[in-house]
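Participant: have a look; sequence and predicted model below, questions after that.
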Amino acid sequence: MKIAEQWIRELQLIPHEEGGYFKQTDVSEQTIVTSNGTRPLYTSILFLLNTDSPSHFHRLQSDETWFYHEGAALTVHCIFPDGHYEAILLGKHPQLGEKLSYTVPKGTIFGSSVEKSFALVSCVVAPGFDYQDFELFTQNELLKDYPQHETIIKQLAYETI
């Protein structure tokens, strides 16, 4: 965990309400008009997750591309709008099925976890991230619609917010 703490300190990451630690790194000067208002063309963050602080289930109204940088492999857990679940591995070993990057489509409920140590990634949201477009879920909210995914929901959704 010492290496993770070093990254957090050196990159000046702060706790994120969905879990993990982050720092916004870029906001596009260009804007785009969406159904939810005017947004930057893109935004990006550095994001560190560890075994004690995963990314809890949430949904965005924009696509989010994850880029793996350092640490252990990371799993992006997706519940797609049609209700099916998929676990996508990000890491530096493509021969083990890990990807260096992955785009979570808008409207997908997702969270991320690491099984050991930590993972450092970058996330780019396009159109740009806005808290108006961010939904964080409780276990009860998700279990109502997706009872077939109870195990992962209980792992990655808050009991209460």
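Facilitator: Arrived safely, thanks for sending.
Participant: from now on I want contacts and neighbour counts done on CA atoms only, so please keep to that.
Facilitator: Fine.
Participant: can you pull out the helices in the protein?
Facilitator: 2-11, 139-145, 150-156 (DSSP state H).
Participant: how far off centre is stretch 92-103?
Facilitator: In this view, stretch 92-103 has its centroid 16 Å away from the chain centroid, taken as CA atoms, centre = their mean, to the nearest Å.
Participant: give the buried residues for it.
Facilitator: Neighbour-count burial for stretch 92-103, counted by 16 or more other CA atoms under 10 Å, picks out K92, E98, K99, L100, S101, Y102.
Participant: and which of those is nearest D130?
Facilitator: Of all those, D130 sits closest to Y102, with 20.3 Å by CA to CA.
Participant: quick check: the closest one vs H69, distance?
Facilitator: Y102 sits at a distance of 13 Å from H69 (criterion: CA to CA, to the nearest Å).
Participant: most tightly packed of the helices of the chain?
Facilitator: helix 150-156 (a mean of 17; mean count of other CA atoms under 10 Å).
Participant: can you give me the strands for the chain?
Facilitator: Secondary structure of the chain (DSSP state E): strands at 14-15, 21-27, 31-34, 37-40, 43-50, 55-59, 63-71, 74-79, 85-90, 101-104, 109-114, 118-126, 135-136.
Participant: let's have those in TSV, adding distance to W7.
Facilitator: As requested, the strands of the chain are exported to TSV (distance: least, CA to CA, whole Å):
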stretch	distance to W7
strand 14-15	11
strand 21-27	10
strand 31-34	31
strand 37-40	27
strand 43-50	8
strand 55-59	17
strand 63-71	10
strand 74-79	16
strand 85-90	19
strand 101-104	20
strand 109-114	16
strand 118-126	8
strand 135-136	26
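Participant: ok, which of those comes nearest A4?
Facilitator: strand 118-126 (6.2 Å).
Participant: burial measure for Q24, as a count.
Facilitator: The local packing of Q24 (other CA atoms under 10 Å) involves 15 other residues.
Participant: over to D133?
Facilitator: 13.
Participant: structure two is appended below for comparative analysis:
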Amino acid sequence: MKEQQSTATDGRVERLSATLRLTPGPDGRYTGPWHDAVVASGDTVMRWRTVLIGPHADPVWRCGTGDTVLFSHEGTAHVLLQHGNARVAHAAHAVLGKDLAAGQVPQYTVPAGSHYALVPPDSGHVLLSEAHVPGEAECETTPFPRPRLSTAPSPVGVPSDRSSTRTAHLLDLAAHVEGGYFRQMYESTATVATERGIRTLANTIYYLLDRASPVGHLHGNVSDITHFLHRGGPVHYLLLSPDGELHERVLGLDVERGEVPAFTCPGAWWKTSFLPDGVTEGLISEIVAPGFDFADQRMARAQDIAAAFPEHARRLERYVSH
């Protein structure tokens, strides 16, 4: 049975790395290209990439010069933090994953200067994305032997009452003006000057669509917003550029059918998201860089979309809130 599971895992790793065009590294990790959020001054306020850790990878201590935000897509990984000068960790600080009732966390922030490692199960893999704030290169240290890990992680970010199976309750989410539910999870303490004033370098939220609220209505934002699927889905997106080109994205894990686990919507574009029929929910994270401020958001009005983009008005009208 373990041999069959290992073969299936290896096959999935091969398909994911090939379809997502991830490059193998010497430590057994596969990494995608960096995507940078750059402000007018030329500074990179955030950068992100997708990472795949196979079952045969040795854990490696890493240390970021800025904050590192981890977003799970598939599989689980223990997040180890180094205490003092210790080189061997014996317990997980958290488990990155989508099983909320078990105390796993879909999103986790490692503070700047902290040494951390990600360790998937012996026979498993983990697909995740990582964002660095600000967008500076990380320094890596020496690989270390795979440790024995506790199977009972601390329930970081999950309320103690786990009797409900509703994701919105488990993550303590509130209704969002766009539709769906949200909760801010991370905000950089550093700031940057923008044309609209001082903003934090980046911030993140959990965002959820479910059958009770299956549409994130058409809206625009000044900053780039990157989306990371955690569980459920697929989630469909329509993106309308300022010059009137309509783009479609599907946030999902069926990568061989064109779905993607993460993508960025450029600033100043219109965006709407929705659940297709038969999909119960879609839980994602979003990172906004420079950071989100409600003053930078605008909800679409049907008459304005019809006047500016008449060729797309009928397609988009069902996703406009007013």
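Facilitator: Good, I have the coordinates. Since the model is a prediction, treat every value here as computed from it, not as a measurement.
Participant: re the thing from before, for the buried residues of stretch 92-103 of the first structure, work out which two are farthest apart.
Facilitator: Longest span within the buried residues of stretch 92-103 of the first structure, CA to CA: K92 and Y102, 12.7 Å.
Participant: hmm, L49 and E115 of the first structure touching each other?
Facilitator: No: under the criterion of CA atoms under 8 Å, E115 of the first structure makes no contact with L49, lying 10.3 Å away.
Participant: mind listing residues that contact stretch 244-260 of the second structure?
Facilitator: 16, 19-20, 73-74, 228-229, 233-241, 261-263, 309, 312 (CA atoms under 8 Å, 6 or more residues apart in numbering).
Participant: against P54 of the first structure, how distant is the aligned residue in the first structure for A174 of the second structure?
Facilitator: In the first structure, the residue paired with A174 of the second structure is I14, using TM-score structural alignment. I14 of the first structure is 14 Å from P54 of the first structure, where distance means CA to CA.
Participant: how many other residues sit next to the residue nearest to V133 of the second structure when sequence neighbours are not counted?
Facilitator: Among residues not flanking V133 of the second structure along the chain, M46 sits closest, at 4.7 Å (CA to CA, 6 or more residues apart in numbering). By other CA under 10 Å, the residues close to M46 of the second structure number 27.
Participant: state the helix or strand in which M46 of the second structure lies.
Facilitator: Following DSSP states H and E, one finds M46 of the second structure within strand 44-53.
Participant: show me what that strand is packed against.
Facilitator: strand 29-31, strand 35-38, strand 126-133 (3 or more CA pairs under 8 Å, 6 or more residues apart in numbering; DSSP states H and E).
Participant: contacting residues around the second one?
Facilitator: To tie it back to what came earlier, the one meant is strand 35-38 of the second structure. Applying CA under 8 Å, 6+ apart, the contact partners of strand 35-38 of the second structure are T44, V45, M46, R47, W48, R49, G135, D224, A289, P290.
Participant: most packed of the helices and strands packed on strand 44-53 of the second structure?
Facilitator: strand 126-133 (a mean of 24).
Participant: what comes into contact with that one?
Facilitator: Contact partners of strand 126-133 of the second structure, identified using CA under 8 Å, 6+ apart, comprise 45-54, 64, 66-77, 120, 188, 201-202, 228, 262.
Participant: ok so, going back, which one of the buried residues of stretch 92-103 of the first structure is nearest to S35 of the first structure?
Facilitator: Y102 (24.7 Å).
Participant: my guess is that closest one contacts T75, does it?
Facilitator: No: contact criterion CA under 8 Å: Y102 of the first structure and T75 do not qualify, at 10.6 Å.
Participant: thinking again about what came up before, can you list the helices of the first structure in JSON lines and add distance to N36 of the first structure?
Facilitator: Listed next are the helices of the first structure as JSON lines, based on distance: least, CA to CA, whole Å:
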{"stretch": "helix 2-11", "distance to N36 of the first structure": "31"}
{"stretch": "helix 139-145", "distance to N36 of the first structure": "23"}
{"stretch": "helix 150-156", "distance to N36 of the first structure": "27"}
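Participant: and of these, who's closest to T108 of the first structure?
Facilitator: Among those, helix 139-145 sits nearest to T108 of the first structure (CA to CA), with 12.4 Å.
Participant: and the buried residues of stretch 92-103 of the first structure, which is closest to N36 of the first structure?
Facilitator: Y102 (24.4 Å).
Participant: what residue in the second structure is paired with that closest one?
Facilitator: By TM-score structural alignment, Y102 of the first structure lines up with F263 in the second structure.
Participant: and F57 of the first structure, by the same measure?
Facilitator: F57 of the first structure maps onto L218 in the second structure when the alignment is built from TM-score structural alignment.
Participant: residues of the lengthiest helix in the second structure that come out buried?
Facilitator: Using DSSP H to define each element, the second structure has its longest helix at helix 2-19. Within helix 2-19 of the second structure, the residues that qualify as buried are S6, T9, D10, V13, L16, S17, counting by 16+ other CA under 10 Å.
Participant: got a list of what the spatially most central residue of the second structure touches?
Facilitator: Geometric centre of the second structure, nearest residue: F228, 3.0 Å, by CA atoms, centre = their mean. By CA under 8 Å, 6+ apart, the contact set of F228 of the second structure is F71, S72, H73, S129, L251, P261, A262, F263, I284, S285, E286.
Participant: and whatever residue of the first structure lines up with it, how close does it get to K154 of the first structure?
Facilitator: Taking TM-score structural alignment, F228 of the second structure has F67 as its aligned residue in the first structure. Using CA to CA, one obtains 26 Å as the distance from F67 of the first structure to K154 of the first structure.
Participant: the following helix or strand past the longest helix of the second structure corresponds to what range in the first structure?
Facilitator: As assigned by DSSP H and E, the chain's next helix or strand after helix 2-19 of the second structure is strand 23-24. Following TM-score structural alignment, strand 23-24 of the second structure has no partner segment in the first structure.
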